[in-house]
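Asks: Sequence unavailable; structure follows:
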């Protein structure tokens, strides 16, 4: 994910009545709330330098229209742009640009009135009006994400019989095994036989289905957390026995109790299972007779070919559900926790609802570079936090298998507040802001305090500000 620094805690910027920051004397545009302004700058997705240039251009246009800017006017001071592409903050509007545009309606010097904060009257009605409305504002952060099938794991061929495990005992032990498969073999220990069948890339394999075949004998997938590391036979017991029995039961085999004891009933069910697989009906299960994984798997890449010996890496695979991953700047980590909702914006503009399902440990740029084999991080890069989002309704993702997406996170909410378009704000000669209230007898400028900026609107409060009040906005 890429981002720009923002002044202070992003949540603090949502506080109503945040103190304005001052621009140097003579600069175009009015004072800008510092915190909200920096949030707004993030929203535009542009560098702070571009922002100030835009504000200056807008101010120049206002000056051309005959509006004088007071010598003591203040304006925005955005954060210094970083080398990385800016974090986009959706719905938070750049105050500097908007207020400069508002200068076209009423420049600082054109307000008249008093600098002590009292309301002032305007001689004519504004060219266009809108209503103050009561609503809920939600500020959001938009970050870069990647849609895919999550992390890949490698399925290793099982070790040759007799090189690992025991024939009895109750300790199931997991050993040093490859994800979703049996123990990784030593160079001198390779499985026997010849590979006779392999799945295609992109194939989804579920419980009981064949992962690969050796000597025309199917090796099926079973669900569980412990790979088979020893021969299971009547008299053995442990977690691996329970995994076997759970799978046999789910596949429809009966005549045994699902527990941690391998009984003669279990052996009978195993023989039935082996018959259906076209294998010798031994009633016992050896390492390599089945692949054990947490659930259904999707083949990413087959790493061997039929006719080869079953040794080393056979294939890479992943979960079957598409997920979105984000490398989140750690300064925004309080925006995410397990269960947090998010909007996933796809390349075609449609949005799917996502949910945080995993939050990792922050990684430093040096660690990320080492993991990726890069030459090293940029000097101004900060640690990032790996975050995974799951989309419950996978149909919403359409046919996308891998894509760059936008992830929209909720940054703050203000309920039941009075708001106006940001363009309704007018700079006051003594500092601060007003709105041009329109009534039957003319208009007056009412001083306002500013709160949250979001979705092109701003929270306002002050004497005379009420739901339904007409206020001036630019044409």
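Replies: Right, received. Where do you want to start? Given the structure is predicted, the values throughout are model-derived calculations rather than measurements. Numbering: from 1, shown residues only.
Asks: use CA for all of it now, contacts and neighbours both
Replies: Fine.
Asks: ok, residue 272 touching residue 280?
Replies: No - counting by CA atoms under 8 Å, residue 272 does not reach residue 280; the two are 10.3 Å apart.
Asks: just the helices in the stretch 251-400 of the chain please.
Replies: For the stretch 251-400 of the chain, the helices defined by DSSP state H, counting those that start in this stretch cover 264-277, 365-372.
Asks: what helices or strands is the single longest helix found in the chain leaning on?
Replies: Secondary structure of the chain per DSSP state H: the longest helix is helix 48-64. Under the contact definition 3 or more CA pairs under 8 Å, 6 or more residues apart in numbering; DSSP states H and E, helix 48-64 sits against helix 95-102.
Asks: Just list what the helix it packs on packs against, helices and strands only.
Replies: Checking 3+ CA pairs under 8 Å, 6+ apart, helix 95-102 ends up next to strand 32-33, helix 34-44, helix 48-64, strand 426-427.
Asks: Tell me which helix or strand comes right after that helix.
Replies: strand 120-122 (DSSP states H and E).
Asks: tell me how far that next one is from the chain's mean position?
Replies: Per CA atoms, centre = their mean, to the nearest Å, the displacement of strand 120-122 from the mean C-alpha position of its chain is 48 Å.
Asks: elements contacting it?
Replies: Counting by 3+ CA pairs under 8 Å, 6+ apart, strand 120-122 packs on strand 442-454.
Asks: Please state the offset of whichever helix or strand comes after the strand it packs on from the chain centre?
Replies: Downstream of strand 442-454, the first helix or strand assigned by DSSP H and E is strand 457-461. Mean C-alpha position of strand 457-461 versus that of the full chain (CA atoms, centre = their mean) differs by 29 Å.
Asks: what's the distance between residue 232 and residue 289?
Replies: To residue 289, residue 232 is 11 Å away according to CA to CA, to the nearest Å.
Asks: of those two, who's got more company?
Replies: residue 232 (24 against 19; other CA atoms under 10 Å).
Asks: Against residue 275, how distant is the more buried one?
Replies: 17 Å.
Asks: Check residue 138 too.
Replies: Look at residue 138 and residue 275: by CA to CA, they are 61 Å apart.
Asks: try residue 64
Replies: On the measure of CA to CA, residue 64 and residue 275 end up 90 Å apart.
Asks: Second structure follows, compare the two:
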């Protein structure tokens, strides 16, 4: 008797239960003819096969980041909540002295003056160049030409032209920031470390949390499709991926947190469906998973419309279909299905 087993996540369980196997009289990958022919048929297709997962995400701007004062004094100016600050813009003022946003990965941690060297010097010079200042070489050395460029920049800011960038005068961030909240207000007395603002990135992101077993989806640059509350489909790409550990009275759980970069949408803090692609197999032969037969000698096969049983090698399982290859299999052939 020819029996058929469900495949995918249930194949192993079904095989172990030994409820249905096919006994071959042939050898290796050679087809064997079966006495009966199948009555229900499906077509072998040649197509792209994608492994996808759909999860719920929240539209926002990504994780909040705190910004703190680096000097003592009185807060005299803060940007409005919801506003965007870009390179060269003022993040806040303490005693009417501005702290300016510049782009870079290395945080500001020291005073930059003639003679110092390092990646933070290069970041400063890269920003000065992007802001239109010239006459210096972008490198890791704060030289005389760098000092002259800093003085010109300070003149345009309306501050003392010292040629020295004191700690607290700039904040390095990866890019433009959106002001999420003010944690102080004008007139507040602050000291180094006093919180002033929380910021996020300026671009819309969808944050998705998945079980840690789905870490395969954590591929930076992978394609994602976002379905908005209005039913629109927006294309995006995975921008960040990290493991997040939460501990509470119930115990410790680990999740994979992804952010998906999308264009501007008219929603904030809205729940959306996010379809993530973990793997794509191009131009492969596929059959319905239910068409697979478990073979007594191990592995799987498919039964053709004429009763021949062909051993197959399986690949990606996705969307109810499975990638297969085997002797004589071509697109358009019919395979048996359970009835």
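Replies: On my side now, so go ahead. Only a predicted model underlies this, so the values are computations on that prediction, with no experimental measurement involved.
Asks: What would you report as the TM-score here?
Replies: The TM-score (TM-score structural alignment, normalised by the length of structure 2) is 0.70; 309 aligned residues with a CA RMSD of 4.3 Å.
Asks: Of all the helices and strands packed on helix 95-102 of structure 1, which one comes closest to residue 142 of structure 1?
Replies: For residue 142 of structure 1, the closest of these is helix 34-44, at 8.2 Å, according to CA to CA.
Asks: so residue 19 of structure 2 sits in a strand?
Replies: No - with DSSP: H, G, I helix; E, B strand; the rest coil as the criterion, residue 19 of structure 2 is coil rather than part of a strand.
Asks: does residue 202 of structure 1 count as helix, strand or coil?
Replies: coil.
Asks: Next, count neighbours for the counterpart of it in structure 2.
Replies: Mapped onto structure 2 by TM-score structural alignment, residue 202 of structure 1 lines up with residue 82. Residue 82 of structure 2 has 14 neighbours, counted by other CA under 10 Å.
Asks: Over to the one 10 residues further on?
Replies: Number of residues near residue 92 of structure 2 (other CA under 10 Å) recorded here: 23.
Asks: and if you look at residue 186 of structure 2?
Replies: Quick note: residue 186 of structure 2 (other CA under 10 Å) scores 14 neighbours.
Asks: For the equivalent of it over in structure 1, give me its contacts.
Replies: Residue 186 of structure 2 maps onto residue 306 in structure 1, with residues paired by TM-score structural alignment. Contacts for residue 306 of structure 1 (CA atoms under 8 Å, 6 or more residues apart in numbering) come out as 194-198.
Asks: which residue ranges form the strands in the stretch 301-450 of structure 1?
Replies: 313-318, 323-329, 341-345, 351-359, 384-390, 403-421, 426-427, 433-439, 442-454 (DSSP state E, counting those that start in this stretch).
Asks: can you tell which of those strands is closest to residue 209 of structure 1?
Replies: strand 313-318 (14.8 Å).
Asks: how much does that closest one stray from structure 2?
Replies: Taken against structure 2, strand 313-318 of structure 1 registers an average deviation of 0.8 Å after superposition, with mean CA distance after the TM-score superposition for structure 1.
Asks: In structure 2, what range does that strand match?
Replies: On structure 2, the counterpart of strand 313-318 of structure 1 by TM-score structural alignment is residues 195-200.
Asks: quick one: the matching stretch to chain centroid distance?
Replies: 24 Å.
Asks: Same question for stretch 196-212 of structure 1.
Replies: Counting by CA atoms, centre = their mean, stretch 196-212 of structure 1 comes out at 31 Å from the chain centroid.
Asks: Any idea which residue is closest to the centre of structure 2?
Replies: Ranked by distance to the mean C-alpha position of structure 2 (CA atoms, centre = their mean), the top residue is residue 238 at 2.5 Å.
Asks: That one: what's it in contact with?
Replies: 218-224, 258-261.
Asks: Which of the residues you listed are buried? Put it as a PyMOL command.
Replies: Remark: buried members of those, expressed as a PyMOL selection using 16 or more other CA atoms under 10 Å:
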select buried, resi 218+219+222+223+224+258+259+260+261
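Asks: Could you give the number of residues near residue 250 of structure 2?
Replies: For residue 250 of structure 2, the count of nearby residues is 6 (other CA under 10 Å).
Asks: need the contact list for the residue mapped onto it from structure 1.
Replies: Mapped onto structure 1 by TM-score structural alignment, residue 250 of structure 2 lines up with residue 376. Residues near residue 376 of structure 1 by CA under 8 Å, 6+ apart: 365-366, 369-370.
Asks: Is it possible to get a markdown table of these that adds neighbour count and distance to residue 40 of structure 1?
Replies: Listed next are these as a markdown table, based on neighbours: other CA atoms under 10 Å; distance: CA to CA, whole Å:
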| residue | neighbour count | distance to residue 40 of structure 1 |
| --- | --- | --- |
| 365 | 18 | 27 |
| 366 | 17 | 31 |
| 369 | 14 | 31 |
| 370 | 13 | 35 |
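Asks: ok, these in structure 2, which still hold?
Replies: Using both residues aligned by TM-score structural alignment, their matches' CA atoms under 8 Å, structure 2 keeps these contacts from the contacts of residue 376 of structure 1: residue 369.
Asks: quick one: which two of the contacts of residue 376 of structure 1 are the most distant?
Replies: 365 and 370 (8.5 Å).
Asks: one step back: can you tell me which of the helices of the stretch 251-400 of structure 1 is most buried?
Replies: With neighbours taken as mean count of other CA atoms under 10 Å, those reach their highest mean count in helix 264-277, at a mean of 18.
Asks: That helix: average distance to aligned residues in structure 2?
Replies: Helix 264-277 of structure 1, aligned to structure 2 and superposed, deviates on average by 2.9 Å (mean CA distance after the TM-score superposition for structure 1).
Asks: Need the residues that contact that helix.
Replies: 217-218, 233-234, 245, 248, 253-257, 280-285.
Asks: cool, stretch 95-102 of structure 2 as well?
Replies: 73-77, 85-93, 124, 127, 159, 168-173, 175.
Asks: Just the ones of those in strands?
Replies: If you go by DSSP state E, these have 73-77, 85, 90-93, 170-173 in strands.
Asks: part of a helix, is residue 114 of structure 2?
Replies: No - secondary structure of residue 114 of structure 2 (three-state DSSP): coil, not part of a helix.
Asks: I'd like to know which of the contacts of residue 376 of structure 1 is nearest to residue 407 of structure 1.
Replies: residue 365 (21.6 Å).
Asks: isn't that closest one right next to residue 377, touching?
Replies: Yes - applying CA under 8 Å, one finds residue 365 of structure 1 in contact with residue 377, separated by 5.4 Å.
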